[in-house]
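Student: Structure of the sequence below:
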Amino acid sequence: MLNIATLTLNPTIDTACEVERVTDTRKLRATGERHDPGGGGINVARVFVRLGGNARCYYLSGGATGVALDGLLDLHQLVRTKIGIAGQTRVSTTVHETSTGLEYRFVPGGPTIAESEWLSCLDLLAEARCDYLVASGSLPVGVPDDFYARIGAIAQERDFRLVLDTSGAALAAGLSGGGVYLAKPSIEEFRALVGSDLITEREIEEAAMDIIKRGGAEILAITMGSDGALLASKAGTLRLPAIAVETRSAVGAGDSFVAAMVYALGHGDSTERAFRYGLAAGAAAVLTPGTDMCRADDVERLFQQANAVS
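Tutor: Next up is the predicted model:
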């Protein structure tokens, strides 16, 4: 059986609600309130389980909000390994304005992590048993930029495949350290990584293939929102358009993409087919409101629909 684990260093309790109009000063009466466990790796695990897989969540958790996060993970029936921290787990809020269809997202920076806390995380991962480890999300304050590179070294020693979805210095260090099987930056994150605007498709392809040739990752999937996505590997590049859907929320699209692509790869699909499955999951995620993730039946429907056209 395919065995994956996810790592979330800066998890969140994701709250979502709807109001008719966002205004200042006045008390706004909200409806449709929901609370979900969130953060990159946790979101990936939620989707992976929906698709029919099993995943263990490694995550940092602390304070009263950390206890609430633990409870939400149990409600979602996710297998979890908690790394306790002194700080409070953050709470993020998404507000959908029904009169305009706009979405407002408020995301705190999160707690400061002590050296002993992130070292404990590395110690646990050094004993992890999995086929894939998905390390996803931002690094909280206190965690060194090369943290994901250190996990890459563990991946090579433990012989599991590291999937990396992060940005900034953490992404740069992770790719320079080697040991990354799949990396999934957004186009904005990729431009920041290479330090170029990358206007044309050819410029994006050349920059992506440079990462592959330098051994930064075996597979690079760059998501571009409404412009689709680009796949790069030793076999070359593939650009696919976005799957047209009605957008209800942008929350979780990238995490859904990663979960579905890893799910397909882990079940023996080709890199291209897994890429297409990830694209379908990303599109399916925007169909769901607030902090909900993609639904398996939407992923399958959109995947079949896109393949029939392509």
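Student: contacts, neighbours, all on C-alpha from now
Tutor: OK.
Student: contacting residues around residue 166?
Tutor: Residue 166 makes contact with 135-138, 184-185, according to C-alpha atoms under 8 Å, 6 or more residues apart in numbering.
Student: And residue 245, by the same measure?
Tutor: Contact analysis of residue 245 by C-alpha under 8 Å, 6+ apart lists 283-284, 286-287.
Student: Let's see which of the residues you listed end up in strands.
Tutor: Secondary structure from DSSP state E places none of the contacts of residue 245 in strands.
Student: With respect to residue 205, which of these is nearest?
Tutor: Nearest to residue 205 among those, counting by C-alpha to C-alpha, is residue 283 at 22.4 Å.
Student: Would you confirm that that closest one contacts residue 248?
Tutor: No: counting by C-alpha atoms under 8 Å, residue 283 stays clear of residue 248, with 10.6 Å between them.
Student: Pick out whichever of these two has more residues nearby.
Tutor: Using other C-alpha atoms under 10 Å, the more surrounded residue of residue 283 and residue 248 is residue 283, with 30 against 16.
Student: one more, for comparison:
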Amino acid sequence: MDHQPVVTITLNPAVDIAADVETVRPDVKLRCKAPQFDPGGGGINVARAITKLGGRARALIAVGGATGDMLATMLAGEAIDTIAVDTGGQTRQSFTARETSSGHLYRFVLPGPEWTRAADDALFEALATLLAPGTLAVLSGSLPPGAGAEIVERIEAACEKAGAALVADTSGPVLTALCARSGQPLHLLRMDRDEALTVSGRTLSTPSDFAAYGAELVSAGVADHIVIGLGARGSVGVSAAEKILCSRPVEKPLSAVGAGDSFVGAMVLALARGLAFETAIAHGTAAAASAVVTPGTALCERATTEAFIAEVETTRLA
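Tutor: As a prediction, the model looks like this:
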């Protein structure tokens, strides 16, 4: 392995189903084209992106039921090193319909099974065997019902004890709680534009506005590094030493699905290879752009990402 170990953690994975339909209308049968099935969930997609980009990651996933078996089989088919813990429930599905008449995407996301004490015990037992000094652990995606911000705190504590570093990319009340914490900072916390607006409760508009908010989170001890995705405008990266914007515009985007996970995968792989934070943000930006020019739920492609890296523009923010 040419980089530090990477472990991704997905507590609420899904089998992603995507299909085309001519028009979305109410109260009638909508006859779709042949569906595409993919393993889904933030951490899973981060591990898949890392693999696509020539790296390696171990994917710790919480699964259950026949859908969970299907998910594990799909990951095995992609040669993803997977460690599964049993939730005792049925792994969820998500469905994306692309309306071909308009190009609009309709995304239906189910909640997933209730988190249980047994699943909790199995998770931390598995983590104890996976975390080691120098490991980059990536917690990405939504949390299942019944799992709150305290589970992230416990994962962070397990990382600290093992000498590992935690990268978190989550949302909702959990993200709000993480942004209110202080003390032992996360290694890196990522959010998107809308999440930053919600959590901050402010009217942020320019990249410098978002960078200033990120700098406040760093100063408060929330995380050593903050990354805020601004969609087509690029991504802001903030540490104690720098505030930057990395962008690589796409003229003809096909689908933004998978761009965020591709970004995190490429960024984490770059960090695991010992590259600087600024360079890692550029790699993530290139991978996100690569995902945007692929159809449906497809992630980044290695050749496109590598070509886009040289086209990423980095701007230092005040």
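Student: Chain neighbours aside, what residue packs nearest to the residue nearest in space to the middle of the first structure?
Tutor: In the first structure, the C-alpha nearest the mean C-alpha coordinate belongs to residue 255, at 3.3 Å (C-alpha atoms, centre = their mean). Excluding the flanking residues, the one nearest residue 255 of the first structure by C-alpha to C-alpha, 6 or more residues apart in numbering is residue 44, at 5.2 Å.
Student: That neighbour is in contact with residue 262, isn't it?
Tutor: No: in this structure residue 44 of the first structure lies outside contact range of residue 262 using C-alpha under 8 Å: 9.5 Å.
Student: more crowded one of these two?
Tutor: Legend: neighbour count by other C-alpha under 10 Å for residue 44 of the first structure and residue 262, higher for residue 44 (31 against 27).
Student: Residue in the second structure paired with that one?
Tutor: Here residue 44 of the first structure is matched to residue 46 in the second structure, going by TM-score structural alignment.
Student: Please enumerate the helices of the first structure.
Tutor: Using DSSP state H, the helices of the first structure run over 40-50, 63-75, 115-125, 147-158, 168-176, 187-194, 201-213, 253-266, 271-285, 296-309.
Student: coming back round to it: and the furthest pair within the contacts of residue 245 of the first structure?
Tutor: Going by C-alpha to C-alpha, the pair spanning the contacts of residue 245 of the first structure furthest: 283 and 287, at 7.1 Å.
Student: circling back to that earlier point, residue 105 of the first structure is nearest to which of the helices of the first structure?
Tutor: Comparison of these against residue 105 of the first structure by C-alpha to C-alpha identifies helix 253-266 as nearest, at 14.3 Å.
Student: what's around residue 214 of the first structure, how many residues?
Tutor: Around residue 214 of the first structure there are 12 other residues, counting by other C-alpha under 10 Å.
Student: when you align them, which residue in the second structure goes with it?
Tutor: Using TM-score structural alignment, the partner of residue 214 of the first structure in the second structure is residue 220.
Student: Give me the distance between that match and residue 184 of the second structure.
Tutor: According to C-alpha to C-alpha, to the nearest Å, residue 220 of the second structure stands 10 Å off from residue 184 of the second structure.
Student: With residue 197 of the second structure instead?
Tutor: From residue 197 of the second structure across to residue 184 of the second structure, the span is 24 Å (C-alpha to C-alpha).
Student: on that earlier part again, looking at the contacts of residue 166 of the first structure, which has the most residues close by?
Tutor: Per-residue neighbour counts (other C-alpha under 10 Å) across the contacts of residue 166 of the first structure peak at residue 136, which has 28 neighbours.
Student: so where is stretch 262-271 of the first structure in the second structure?
Tutor: Here stretch 262-271 of the first structure aligns to the second structure at residues 268-277, judged by TM-score structural alignment.
Student: I meant stretch 100-110 of the first structure, not that one.
Tutor: Stretch 100-110 of the first structure corresponds to residues 102-112 of the second structure when matched by TM-score structural alignment.
Student: For the matching stretch, measure first residue to last.
Tutor: End-to-end distance for stretch 102-112 of the second structure, by C-alpha to C-alpha: 30 Å.
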